[in-house]
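Visitor: Predicted coordinates and the sequence they were generated for:
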Amino acid sequence: MSSRYLLLLAGLCLPVSLVCAQAPAADDAVRPDRVLLLNLTDTGENLIAVGERGVVLRSPHDAHEWQSVRTSTTRTLAGVAFVNPQRGVAVGHGGTLLRTDDGGLHWQAVETDSGDDALLGVAALGEGRLVAWGAFGLYLLSTDQGQTWQRLSVLGEDFDRHISQVIALANGDWLMVGESGTLARSTDQGEHWQALQSPYQGSLFGALQLKDGGLLIYGMRGNLWYSADGGQTWQQRQTGTTFALNGAVQLRSGRVLLMGNSGLLLASDDQGSSFAGQPSTQASLARALEQNDGTLLAVGDRGILPLTVNARKGQE
C-alpha cells in the first residue's frame, strides 16, 4: 500500500514526497505553519498536534507559541489522544505507538503486536481505555492508560479493511467507520463488534455524534450521511462537492463544521440537516477543535491554521 493512500485514510491525500521528506536535525525547531499535521487534541492543560516525520507540537491553550518536541521516530504520526493532562498516546505509520507521562514533553515507544502495518488513529474512550486502529483491520485495545495493548479481531478473523475512526456514543456504545463502507458498533467497550447496515460502500473517513443524538458519517467524494436512530437507518445529505471529507466538529453554539481537501469547509446550523459552503481555507484540513475562548484551530497540510469561520449563522 502506498504512503499516499495511507495518508488519505489518515485524513489527507498528499504527495508521497511529503511523507518521505528527510527528518530535521535534532536541534531544528519545527515551524507550526510549515509542517504536515494530521491530528490535534486538547489535553486539558495543553494542545498537542502530531504529523509528518514524528513531529509533535505542544502549546498552552492560547496557542500563540508552539514548542516542537523530538520523538524517537521519523514515521508520520496520524493520531493522538490523552486519558488525562499527563498521560497520552500518539500513533503512526509502521505500527508506531508512543506514550507520554508528562503532558507530551517526552515520548517513549511501546511494543505492540502491530507488525509494520500503519496505525491511523487513537482515541481515549473513558475508564482508562484507549483504542488504536489502522490498516488491514489492525485494532489494538488498552485498558491501563496505554501501558499495554492487546490486538483483537474486528468483525471476524478475515476482516482486513482499513479502519478510519472509532468514537464513543452518548449511550456508552462505540461506533467504528472505515474502508469499503465499514460500519460497526460495540456494546462492550470495544471488546467485540457487530456490523451495521452501511448506506455507502466507499471509504468512510469519520463520524460525529451531534448534541441532539444524531449521527453523521462522512468520507470519499463528499459523501455524507445522517442517522436519527442510532445508525439503524441513514439519509444522505447533499454537500455539493466531490472532495474528500476528512473531519467534523460541533461547536458550543451548535454549528457543525465539516472540513476536507482543497480548502473545503462546510457549515450546518440545523443539526446536520443541510450544509452550506464557507470561504475556502486555502488548505487541506484533517481535524479541528474549539478552544474555551471560542477560537477555532485546525491542522492540515499547512500546519496549525486558525479558522476564521464564526460560531453562528449570520456572522460570516
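Guide: Nice, I can see it. Numbering: from 1, shown residues only.

Visitor: When you work out contacts or count neighbours from here on, use the C-alpha atoms and nothing else.
Guide: OK.

Visitor: Residue 228 and residue 234: what is the separation?
Guide: As for residue 228, its distance to residue 234 is 8 Å (criterion: Cα to Cα, to the nearest Å).

Visitor: which residues are contacting the helix with the most length in the chain?
Guide: Longest helix of the chain, by residue count under DSSP state H: helix 3-10. Among residues not part of helix 3-10, those counted as contacts by Cα atoms under 8 Å, 6 or more residues apart in numbering are 13-16, 19, 38, 78, 118, 120-121, 135, 162, 164, 205.

Visitor: Take this one as well and set it beside the first:
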Amino acid sequence: MSIATLFKSPLLSGVGLMLGAGLVIASVASQSPVDALREADTRPALEAAHASHAAMLAVAQAGQRLVSVGEHGLILFSEDQGQTWQQAKVPVSVTLTAVSFANALQGWAAGHYGLILHTEDGGQSWTVQMDGQRAANLVLKEAEVRAEGTDDRQLKRALFSAKRLVADGPDKPFLDIHFRNAREGLAVGAYGLILATVDGGNRWMPLNYNMANSGERHLYSIAEANGYLYIAGEEGLLFRSQPGNDWHFDRLKTPYDGSFFTLSAAGEQLVAAGLKGNAFRSLDGGDSWQTLDLPSDASVVDSILGANGDLLLVNQAGQLLQGNVATAAVRVLPSQPVAAPTAVLRTGQNSLLLSGLRGLAQVLVPSVQVLSN
C-alpha cells in the first residue's frame, strides 16, 4: 500500500492508527437516531474533544486564518496562528484529504466519497458542492457523448470504465484540490478522477479525456506556477497544462516510474517527490529532470518550494529536509521529528504548521527561509 493511500484511506479509522492519536468523539447521543444511521457522506461531523490531536491530512492559509481538514469530516480553524483551534460545521463525516483557499473567505475541501465541500466564511461552515455519484455520472455522460456512433476501441473502453464507475457507487476519493482564484479550480483523485470548474464550483466538468492517463492511474498532487497547472500521480505520472489551454494536459517525461505524492512549483522550478524518498527537480518548467539526493529513503509526503529555489520537504519518518533546487543539496534539519506527518505549511518566518495522524503541531526552525506557494 502506498503512503498516500495509507494516509487517505478508510484504514485511518482502524484501531491501530488511532491508538495514541488523542481523538475522542463526543457521545453519539448528541446526534439524533436518524443522523446516527446515515451514511458518512450525509451524516454531519460529530463534535470532537481534543480535536487538534485527531488525524489531520491537510492544512491551508485563509487570509490570517489557518484551516486543517482530516478524518471523520473534521475541519478545524485557528484565529491565532495555531495556538488554539475551533471545529467547523461540516455536513459530512468522511475523510477529507485536501483543502484550498482562493482568498480569505472562499475555500474548498475534498475527500472520500468523491466529495467536494465549499465555504464562504473562511472555513467556519461548509456545504456539499459535489459528491461521488454526481461525479461518476458526469464522467459517464461525457463518455457516452464521445463514444456515440464510433467504433474507436479506446472510447469504448472509456465508456465501459465510466459505467463501472457509476456502478461502484460514490467510493472514489479526491486526493488534492487547487483553486487558482475564486472561480477556476481543479480536483484530482483515485483512478484518474479529475474535475474542473470555471464558476466557483457551481458546475464541474470531467477532464479524463484531456490527458494521457488511459490506465486510470491515481492522481495525487496539483501545483501551479507561471500560469501553468501541473499534476503528479502514480507510476511517474506528471502532466503540464498546454499553453493557452488550462484544461488540456501534456504528459511530461520523467526518470522515475514510482508514485509522486507531492509536487511544488515556483517560476520555472519544480520539485516532484514521493515513494521511498525519490525526489526530482526541474529548472525548465518540467522539460527536463534531475535527481535530488535525499538523505533518507522515507517516502516524502509534502513539500514547499520558494521563489528563490529554497526547498522544504517532510517525509513519512517525520523529518524536515531543507535544500535548494539550484544546488540539489538537501539536508535533514535539526528539529524534533513529528509523528506520522501528512502536510506542512509555513506560518511565519521561522515557524511551520504540520498536520499528521496524531494531530497538528507547530515547529520552530530558525533556518527556514522558504515561502509557501
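Guide: Looks like it came in fine. Predicted, not measured: the structure shown is a model, and the values here were computed from it.

Visitor: TM between them?
Guide: With the length set by TM-score structural alignment, normalised by the length of the first structure, the two chains reach a TM-score of 0.87; 308 aligned residues with a Cα RMSD of 2.8 Å.

Visitor: hang on, the earlier thing: now, which of the contacts of helix 3-10 of the first structure lie within strands?
Guide: Using DSSP state E to define strands, the subset of those located there is 38, 78, 120-121, 164, 205.

Visitor: according to the alignment, stretch 91-101 of the first structure goes to what range in the second structure?
Guide: The aligned range for stretch 91-101 of the first structure in the second structure is 110-120, by TM-score structural alignment.

Visitor: tell me which residues in that stretch are buried?
Guide: When neighbours are counted by 16 or more other Cα atoms under 10 Å, the buried residues of stretch 110-120 of the second structure are found to be 110-119.

Visitor: Go through those and name the one nearest residue 64 of the second structure.
Guide: Nearest to residue 64 of the second structure among these: residue 119, at 15.7 Å, using Cα to Cα.

Visitor: Compute the number of surrounding residues for residue 131 of the first structure.
Guide: Taking other Cα atoms under 10 Å as the neighbour definition, residue 131 of the first structure ends up with a count of 25.

Visitor: quick one, helices of the stretch 1-150 of the second structure?
Guide: The residue ranges that make up the helices of the stretch 1-150 of the second structure, judged by DSSP state H, counting those that start in this stretch, are 3-7, 15-18, 33-37, 132-147.

Visitor: and the ones you listed as JSON lines, adding mean neighbour count?
Guide: JSON lines is the format used below for the helices of the stretch 1-150 of the second structure (neighbours: other Cα atoms under 10 Å):
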{"stretch": "helix 3-7", "mean neighbour count": "19"}
{"stretch": "helix 15-18", "mean neighbour count": "13"}
{"stretch": "helix 33-37", "mean neighbour count": "12"}
{"stretch": "helix 132-147", "mean neighbour count": "19"}
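
Visitor: Look up how far residue 98 of the second structure lies from the equivalent of residue 133 of the first structure over in the second structure.
Guide: In the second structure, the residue matched to residue 133 of the first structure (TM-score structural alignment) is residue 188. Residue 188 of the second structure sits 10 Å away from residue 98 of the second structure, going by Cα to Cα.

Visitor: Quickly list what's touching both of these two.
Guide: Shared contacts of residue 188 of the second structure and residue 98 (Cα under 8 Å, 6+ apart): 174-177.

Visitor: can you give me the strands for the stretch 51-200 of the first structure?
Guide: Using DSSP state E, counting those that start in this stretch, the strands found in the stretch 51-200 of the first structure span residues 56-60, 67-69, 77-82, 88-92, 96-100, 108-109, 119-124, 130-134, 139-142, 150-151, 163-168, 174-178, 183-186, 194-195.

Visitor: Which strands or helices does the second one pack on?
Guide: Counting contacts by 3 or more Cα pairs under 8 Å, 6 or more residues apart in numbering; DSSP states H and E, strand 67-69 of the first structure packs against strand 56-60.
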